[in-house]
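J.: quick check, what structure comes out for this input:
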Amino acid sequence: MTQQKSHPSPINNPLVETWKSILTIFGVAFVVATTFTAAKPDNLFPSDLKSQLTEAIQGQESSVVSWATATPALMQQQRIGIVVGHWGDNNDPGAVCANSDLTELRVNQEIANFVQKMLIAEGFTVDLLKEFDERLEGYQATAMISLHADSCTYVNDFATGFKIAGTSLSSRTERTARLASCIRNRYAAATDLPEHRSITADMTEYHAFSEIDPSTPAVILETGFLNLDQVLLTQHGDIVASGIVAGILCYVNNESINVVPTPAP
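T.: The predicted structure is shown next:
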């Protein structure tokens, strides 16, 4: 039987173990510090990882939510459609005044141009649309207003004032009703015209109402009579337009409607 040689047991001294741990930590720290000092910043991450981090940071910056405020930038996101009554309609040029070159189309165009400029100044996107514009099919906007003027023939002393009717085909009837109320109120205040209640089927069943998207609130406005209201419509188109624009702003900004104009007999 072979006898094994005995070995001395290792010394388990706590002080020695502590110094060994300290030396190990300093050694690792030295190696890491040397590596990071020698490396270029661009080489600290693999190229694909670096690009992923960059994209993630940029994505977070672009997803910041901007709260809605009444600024021109916000207004420009809102689109207003203005149908110029009888524009491009060769079959129906609208009312024509005898013994003059005044036509309903000309009045509608001049007022529409004023409205467009004023709304653009407020920051809106504005579409001027022809009577049977191809864009009307499925047209979507914050609101659509069709501008017309009434007969140039003298009827009686009560043939004065404006008329307004909204679409009954809208999927947002409450918005259409409010749009009509806003324009009715602000237009009367700006022009001093009474509201004439002789609403015709040509207004309530206006063709564009069945063409536009049902979600678009829409109204048709007869701005006045080309006979008794001719001076206002032809010489003060800016005042007429200001009433229309004020009505649109009332609707968009959800302004209160305090005064209901008194209709004509």
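
J.: make it CA atoms for all contacts and neighbour counts henceforth
T.: OK.

J.: count of neighbours near the nearest residue to Pro194 once chain neighbours are set aside?
T.: Closest residue to Pro194 in three dimensions, ignoring its sequence neighbours and counting by CA to CA, 6 or more residues apart in numbering: Gly161, at 4.8 Å. For Gly161, the neighbour count with other CA atoms under 10 Å is 22.

J.: which residues touch stretch 181-188?
T.: 164, 193-195, 240, 242-244, 246-248, 250-251, 257, 259-261 (CA atoms under 8 Å, 6 or more residues apart in numbering).

J.: OK, contacts around the residue nearest the centre of the chain?
T.: Note on the chain: the residue nearest the mean C-alpha position is Gln78, at 1.5 Å, using CA atoms, centre = their mean. With contact taken as CA under 8 Å, 6+ apart, Gln78 is in contact with Phe124, Thr125, Ala141, Thr142.

J.: ok, for Glu255, nearest residue in space, not its chain neighbours?
T.: Of all residues beyond its chain neighbours, the one nearest Glu255 is Leu249 (7.8 Å), with distances taken as CA to CA, 6+ apart.

J.: and the one you found, what element?
T.: helix 237-252 (DSSP states H and E).

J.: picking up where we left off before, show the buried residues in the contacts of stretch 181-188.
T.: Of all the contacts of stretch 181-188 considered here, the ones buried according to neighbour count by 16 or more other CA atoms under 10 Å are 164, 193-195, 240, 242-244, 246-248, 250-251, 257, 261.

J.: can you count the residues close to the closest residue in space to Ala95 that isn't next to it in sequence?
T.: Nearest residue to Ala95, sequence neighbours excluded (CA to CA, 6+ apart): Glu104, at 5.0 Å. The local packing count at Glu104 equals 24, with neighbours defined by other CA under 10 Å.

J.: do the one 10 residues further on as well
T.: When neighbours are counted by other CA under 10 Å, Phe114 registers 18.

J.: show me what counts as buried in the helix or strand hosting it.
T.: Element membership of Phe114 [criterion: DSSP H and E] is helix 104-121. Burial within helix 104-121, assessed by neighbour count using 16+ other CA under 10 Å, is assigned to 104-116, 118-119.

J.: can you give me the helices for the stretch 101-250 of the chain?
T.: Residue ranges of the helices in the stretch 101-250 of the chain, as given by DSSP state H, counting those that start in this stretch, are 104-121, 173-191, 201-204, 230-235, 237-252.

J.: one more to line up against the first:
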Amino acid sequence: MSRESSTPPKQVNISTLLADNLRSILTVVAVAVVVATLFTASTPPGLLSGGLTERLAEAIRAAATPTQVWPTPTDRPRPPIGIVVGHWGDNNDPGAVCADGLTEFQVNQDIAYLVQKNLSAEGFDVDLLQEFDPGLNGYQALVLVSIHADSCEYINAQATGFKVASTLNNPHPERSARLTACLRNRYAQATGLTVHNSVTPDMSSYHAFDEINDETPAAIIETGFLNLDRVKLTQETDQVARGISDGILCYLYNEDILPNPTDEP
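T.: Purely as a prediction, here's the structure:
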């Protein structure tokens, strides 16, 4: 029995089939777009709902209007607080020098470093400046305070306490008065020292007052006498620095000033 011959089945080209289907789909879509366009163009305005017409108009306007991109605003840097370290870098006047070698500059520097630390912890930038720092010329700051100390020599039993003074020629005397009051109040509270009412012309006419910008409130403080107040100034420096820091913050934050029991009339 002979094997019957048979014709092999015709193979289907898949690529050709897909191409034909795609052409059909594109044709249908193109026809639909043309019909929709003609319908929209020939449709009277009243046949479309007002809301739809308005939304279409808004979409067209939005597409035609470029989006304005504004730059991101950046905060302006806040002015610093200036602290002058009394007699730092002053070769002509090194300040008080005690018999055992302790210098006023050393005391001023130790206090200034702690003041800087305290105020930096409050979020402020603090500049430590030399006595005749070139940066003092036109210096602009939230406040400037110069730190000094009084004589090592024994004068009398009343040679104890601190002094605070501000410029006499300030265009904003109320600011200077406020700063001075804050420093006196907070320093007395922190240290227990009393105000010594012997402000000298060297303090009220302190050179830096004439060098800095007129808008910078400034004061000078004599933290105590290096004789009778030596323990306070050298061993309780944290209290001294806290008094100055709190006085500056009192001014900047416009805090209340209450009378101290140690205030002298």
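
J.: if we can go back for a sec, ok, the residue nearest to Glu255 of the first structure to Ser256 of the first structure distance?
T.: When distances are taken as CA to CA, to the nearest Å, Leu249 of the first structure and Ser256 of the first structure turn out to be 11 Å apart.

J.: between those two, who's got more neighbours?
T.: Leu249 (18 against 9).

J.: give me the mean deviation of the helix holding Leu249 of the first structure from the second structure.
T.: Mean deviation of helix 237-252 of the first structure from its aligned counterpart in the second structure after superposition (mean CA distance after the TM-score superposition for the first structure): 0.7 Å.

J.: quick one, what contacts the residue nearest to Ala95 of the first structure?
T.: Contact partners of Glu104 of the first structure, counting by CA under 8 Å, 6+ apart, are Pro93, Gly94, Ala95, Val96, His148, Ala149, Asp150, Leu226.

J.: what's the ChimeraX line that selects buried ones from the residues you listed?
T.: With 16+ other CA under 10 Å as the burial test, the buried ones among the contacts of Glu104 of the first structure are selected in ChimeraX as follows:
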select :94,95,96,148,149,150,226
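
J.: closest one of the contacts of Glu104 of the first structure to Ser171 of the first structure?
T.: When those are ranked by distance to Ser171 of the first structure (CA to CA), His148 comes first, at 24.3 Å.

J.: ok, the closest one - contacts?
T.: Contacts for His148 of the first structure (CA under 8 Å, 6+ apart) come out as Val84, Gly85, His86, Glu104, Leu105, Asn108, Ile220, Leu221, Glu222, Thr223.

J.: next, count neighbours for the third one.
T.: In this case it means His86 of the first structure. Look at His86 of the first structure: counted by other CA under 10 Å, it has 23 neighbours.

J.: mind checking which helix or strand it is in?
T.: For His86 of the first structure, there is no host helix or strand (DSSP H and E).

J.: is it true that it touches Lys130?
T.: Yes. Taking contact to mean CA atoms under 8 Å, the distance of 7.2 Å between His86 of the first structure and Lys130 places them in contact.

J.: that older thread, what's the closest of the helices of the stretch 101-250 of the first structure to Thr18 of the first structure?
T.: Judging the helices of the stretch 101-250 of the first structure by CA to CA, what sits closest to Thr18 of the first structure is helix 237-252, at 76.1 Å.

J.: pretty sure Asp213 of the first structure sits against Met144.
T.: No. Counting by CA under 8 Å, Asp213 of the first structure sits too far from Met144 to count as a contact (10.6 Å).

J.: between these two, who's got more neighbours?
T.: When Asp213 of the first structure is set against Met144 and neighbours are counted by other CA under 10 Å, the residue ahead is Met144, at 28 against 19.

J.: and Pro261 of the first structure, what is it in contact with?
T.: Listed by CA under 8 Å, 6+ apart, the contact set of Pro261 of the first structure reads Arg184, Asn185, Ala188, Ala189, Pro194, Glu195.

J.: how about CSV for these, with distance to Ser168 of the first structure added?
T.: Supplementary listing: the contacts of Pro261 of the first structure in CSV, determined by distance: CA to CA, whole Å:
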residue, distance to Ser168 of the first structure
Arg184, 17
Asn185, 20
Ala188, 23
Ala189, 26
Pro194, 24
Glu195, 20
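
J.: helix or strand right after the longest helix belonging to the second structure?
T.: Identified as the longest helix of the second structure according to DSSP state H is helix 14-42. On the C-terminal side of helix 14-42 of the second structure, the closest following helix or strand by DSSP H and E is helix 50-64.

J.: run through who's touching that following helix.
T.: Counting contacts by CA under 8 Å, 6+ apart, no residue outside helix 50-64 of the second structure touches it.

J.: which is the succeeding secondary structure element to it?
T.: The helix or strand immediately downstream of helix 50-64 of the second structure is strand 81-85, counting by DSSP H and E.

J.: which strands or helices does that following strand pack on?
T.: Using 3 or more CA pairs under 8 Å, 6 or more residues apart in numbering; DSSP states H and E as the contact criterion, the elements in contact with strand 81-85 of the second structure are helix 104-121, strand 126-129, strand 143-150.

J.: so which of these gets nearest Thr27 of the second structure?
T.: Ranking these by distance to Thr27 of the second structure, with CA to CA as the measure, places helix 104-121 first at 73.5 Å.

J.: what about the closest one, how far off from the first structure?
T.: When the first structure is superposed, helix 104-121 of the second structure averages 0.3 Å from its matched positions, counting by mean CA distance after the TM-score superposition for the first structure.

J.: quick one: that helix to chain centroid distance?
T.: Distance of helix 104-121 of the second structure from its chain centroid, counting by CA atoms, centre = their mean, to the nearest Å, is 20 Å.

J.: the inter-axis angle of that helix versus strand 143-150?
T.: Going by axes from the mean of the first three to the mean of the last three CA atoms, to 10 degrees, helix 104-121 of the second structure is angled at 150 degrees with respect to strand 143-150.
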